[in-house]
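1. Pasted the sequence and its predicted model underneath.
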Amino acid sequence: MMVVSNYTTLQHQSPRDGKCGLSVPCPGKDFAFKISSGVTSIIGPQICFEGKMIIKKEIRGNRQGISIVVINEKTGEHSKTASFNMWNGDVRDLIAFLKSIEDGSVVLMASFDDPATKLNEEARTLITELGSSYISKVKFRDNWIFVGGKKTMTQAFFEQHMKNDRKTNKYESWPEMIEMEGCIPRLE
């Protein structure tokens, strides 16, 4: 099942926390982001961009699979959000969404529970074209977070992957949460 929503006014971070609570503020007018994968099958992913918590439990969170946020590279405006169930959903919905992303868009993705069971080569190729170097390795219940773009001028890519391995998992059948924060250069 695909879940898509358009931009709405979202909760802002406290000014004392800085944009998205980054440990070090972004220089100049760069865009700030903070992203985390889900944990087990209970705590969903979180995606914050420019001080706006776009995905969290209370706001479009706790949807299993892959959650995606699309941002206009020039304006920093959030254009759309979607979640795709990769356990029992239809990968064609994900593929259609990925194809609909406009050029010049920053794309943020986070996994929750299982991001890979329904992924096929076409979906993986489309995500690779956004700048992912790990999506071909993402398997059942791996944790994965990614920031990339579709024909963006900045070519800023960030990614982390943690394998599901019962010998090293923090939570039996699931690895621990992964988090990432950073700055994306703003076009002037």
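-> Here it is on my side, so go on. Numbering: from 1, shown residues only.

2. CA atoms for contacts and neighbours, from now on please.
-> Fine.

3. which residue ranges form the helices in the chain?
-> Remark: helices assigned in the chain by DSSP state H are 91-100, 121-129.

4. hold the first one in mind and look at this next one:
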Amino acid sequence: MYSGDVKLLLDFLKVIPHGTIVMVASYDDPATKLNDEARTLLSELGSSYASKLGFRDNWTFIGAKGLQEKSPYEQHLKNDAAKNKYDGWPEVLEMEGCIPKKMD
């Protein structure tokens, strides 16, 4: 989240019903505006990387409200100028496959 008000994201994350599957994919920058509360809420959905996201990192994540363990459906690629494939941007992340109808 590079620009905009993080409050909109917080409001959304707080009202997700228990058992709802949530999918997240970063496009530009997932981290700049994420405060501790947003990172905690994403971690509570099962993210292992929400607390570690940095500027222009690539991130894909599927989790669920009420998940008891960390989600196995998550990828994170750190922005690294020495390794970036696209000038100042990391390689593209792709996630494919099936997820269960219910995650808990």
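-> Noted; the coordinates are in hand. What you see is a predicted model, and the numbers here were worked out from it, not measured in a lab.

5. care to give me the TM-score?
-> The TM-score (TM-score structural alignment, normalised by the length of the second structure) is 0.89; 101 aligned residues with a Cα RMSD of 1.7 Å.

6. which part of the second structure lines up with stretch 4-22 of the first structure?
-> The counterpart of stretch 4-22 of the first structure in the second structure, using TM-score structural alignment, is absent.

7. Is it possible to get CSV of the helices of the first structure that adds distance to S36 of the first structure and mean neighbour count?
-> CSV is the format used below for the helices of the first structure (distance: least, Cα to Cα, whole Å; neighbours: other Cα atoms under 10 Å):
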stretch, distance to S36 of the first structure, mean neighbour count
helix 91-100, 20, 17
helix 121-129, 18, 16
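
8. Just tell me what K65 of the second structure corresponds to in the first structure.
-> Superposed on the first structure with TM-score structural alignment, K65 of the second structure falls opposite K150.

9. in the second structure, which strand has the most residues?
-> Ordering each strand of the second structure by length in residues (DSSP state E) puts strand 58-64 first.

10. Could I get the full set of strands for the second structure?
-> Assigned by DSSP E, the strands in the second structure fall at 21-25, 58-64, 74-77.

11. any idea how far P72 of the second structure lies from T60 of the second structure?
-> Distance of P72 of the second structure to T60 of the second structure, computed by Cα to Cα, to the nearest Å: 11 Å.

12. Which one's more surrounded, these two?
-> Using other Cα atoms under 10 Å, the more surrounded residue of P72 of the second structure and T60 is T60, with 19 against 13.

13. so what's the residue lying closest to the more buried one once chain neighbours are set aside up against?
-> Distance criterion Cα to Cα, 6 or more residues apart in numbering; nearest residue to T60 of the second structure, sequence neighbours excluded, is A25 at 4.4 Å. Shown in contact with A25 of the second structure (Cα atoms under 8 Å, 6 or more residues apart in numbering): N58, W59, T60, F61.

14. Against K139 of the first structure, how distant is the residue of the first structure most remote from its centre?
-> What lies farthest from the middle of the first structure is K167; by Cα atoms, centre = their mean that is 26.6 Å. Separation of K167 of the first structure from K139 of the first structure (Cα to Cα): 16 Å.
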